[in-house]
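Undergrad: Here is a sequence together with a model predicted from it:
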Amino acid sequence: MTTIGIIGAGHIGSQVARKAVQLGYDVVISNSRGPETLAELVAELGPRARAATPAEAAATGDFAVVTVPLRNYRDIPVEPLAGKVVIDTNNYYWERDGRFPALDSGEATTSGLLQEHLPASKVAKGFNHIMAKQITTDGTPAGTPNRRALATASDYAEASALVTKLYDEFGFDTVNIGPLSESWRAERDRPAYVVRQNAAQLAENLAKAPRTT
């Protein structure tokens, strides 16, 4: 069975873990405060989940979900994630993260920064423009009329394909934006952000997004 390493056990990380174990994935989840602080969550998740350090989660996972505040992206372990797909859920909240001039100017993207930090990994954007609680509630079977869609982006086709597969299992259609350099289109303060939309609506919202806000 596939194991997902989750680095970050906040709202998004815990919801991805809940849906993943429901679907039959094994989950190794971590945070910055230590595995012992995740005992309650792991007890809720059941036998398919265990708590670990970020390095252990990175090493154990067949692929990883990184869902930490942007200001901490340089703390993500590099070597254990080499060669693996890494799904990045981040958005830039300057009020929380401090200012990143390259993001303010539109020269960089949040997922692009993570890709630079993880040069041997295959980073893909995912789960960043949906409210965390809706990850486990808004999914519907494939073919459902007006099925909600989520966006992804990656410089690696296999990474985008993995996110597309995971989205479908979670109950969502996918719109592939293209390379990470375009991933800003699904981020904060843009038309596609935390709006319930089907694939056609999402594609339209992504297309009309302004580069800087």
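TA: Perfect, I can see it now.
Undergrad: hey, let's count contacts and neighbours off CA atoms from now on
TA: Will do.
Undergrad: The spatially most central residue of the chain: what's it in contact with?
TA: The structure's the chain has its C-alpha centroid closest to Thr89; by CA atoms, centre = their mean the separation is 3.0 Å. Contact criterion CA atoms under 8 Å, 6 or more residues apart in numbering gives Ile12, Val65, Val66, Thr67, Lys125, Gly126, Phe127, Asn128 as the residues in contact with Thr89.
Undergrad: If we use 7 Å, what do you get?
TA: Val66, Thr67, Lys125, Gly126, Phe127, Asn128 (CA atoms under 7 Å, 6 or more residues apart in numbering).
Undergrad: For those residues, pick the one with the most neighbours.
TA: Lys125 (32 neighbours; other CA atoms under 10 Å).
Undergrad: Neighbours of the closest residue to Arg74 other than its chain neighbours, how many?
TA: Once flanking residues are discounted, Arg74 sits nearest to His117: 6.6 Å by CA to CA, 6 or more residues apart in numbering. Look at His117: counted by other CA under 10 Å, it has 16 neighbours.
Undergrad: Take this one as well and set it beside the first:
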Amino acid sequence: MGAGLGRLWAKHGHYVMFSYSRRPEKLQDLVREIGSHARSGSTEDAVRYGNVVLLAVPWAAIGDALSDAGPLNRKILISCVNPFGARGLEVGLTTSAAEEISKLTPDAAVVEAFNTVFASILHSGAHLLVRQRGKGA
């Protein structure tokens, strides 16, 4: 999700910074592919870089990612995280991923978004079909 959204945002003129990958070379390849609107860095660098931070990691990595991020004071934190693990739903039925993330980041404004969109749709360009159909209507 992070790569797909970052590509789209950069394509539309936004500057993006990618971080928190198991394979740092993947981030460098992504930056080369996108061009001048993209860069990579540490998770803490990415938080300092932007006013908006996208959290797009597996649920099990939330603690590590937020720890690496450092202070999120007055940042908008968009989470596209679904709280699923190997055993299924990890948070129960009375809360949400965004609520649990808010507890860990009380100084950030947490927004849950894009968590019902499959990353493969962003990478395939299928999201453009909706836009094209809408223009003719």
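TA: Looks like it came in fine. Here the structure is a predicted model, which is why all the values come from computation and not from measurement.
Undergrad: The second structure: which residue goes with the residue nearest to Arg74 of the first structure?
TA: Matched to the second structure by TM-score structural alignment, His117 of the first structure sits across from Leu104.
Undergrad: how about the helices of the first structure, start to end?
TA: 11-22, 39-45, 54-60, 94-97, 101-104, 110-117, 157-170, 199-207 (DSSP state H).
Undergrad: I'd like to know which of those helices is closest to Val28 of the first structure.
TA: With CA to CA as the measure, helix 54-60 is the member of the helices of the first structure nearest Val28 of the first structure (5.3 Å).
Undergrad: Quick check: the closest one compared with the second structure, mean distance?
TA: With mean CA distance after the TM-score superposition for the first structure, helix 54-60 of the first structure departs from the second structure by a mean of 0.7 Å once superposed.
Undergrad: and that helix, what other elements does it pack with?
TA: Applying 3 or more CA pairs under 7 Å, 6 or more residues apart in numbering; DSSP states H and E, one finds that helix 54-60 of the first structure makes contact with strand 3-7, strand 26-30.
Undergrad: out of these, which comes closest to Asn205 of the first structure?
TA: Comparison of those against Asn205 of the first structure by CA to CA identifies strand 3-7 as nearest, at 29.0 Å.
Undergrad: equivalent range in the second structure for that closest one?
TA: Under the alignment (TM-score structural alignment), strand 3-7 of the first structure falls on nothing in the second structure.
Undergrad: Contacts for that strand, please.
TA: For strand 3-7 of the first structure, contacts defined as CA under 7 Å, 6+ apart pick out 13, 25-31, 54, 57-58, 60-67.
Undergrad: Glu40 of the first structure: how many residues sit nearby?
TA: Glu40 of the first structure has 9 neighbouring residues, counting by other CA under 10 Å.
Undergrad: now it: how far from Gly46 of the first structure?
TA: Counting by CA to CA, to the nearest Å, the gap from Glu40 of the first structure to Gly46 of the first structure is 10 Å.
Undergrad: cool, Ser14 of the first structure as well?
TA: Distance, Ser14 of the first structure to Gly46 of the first structure, using CA to CA: 13 Å.
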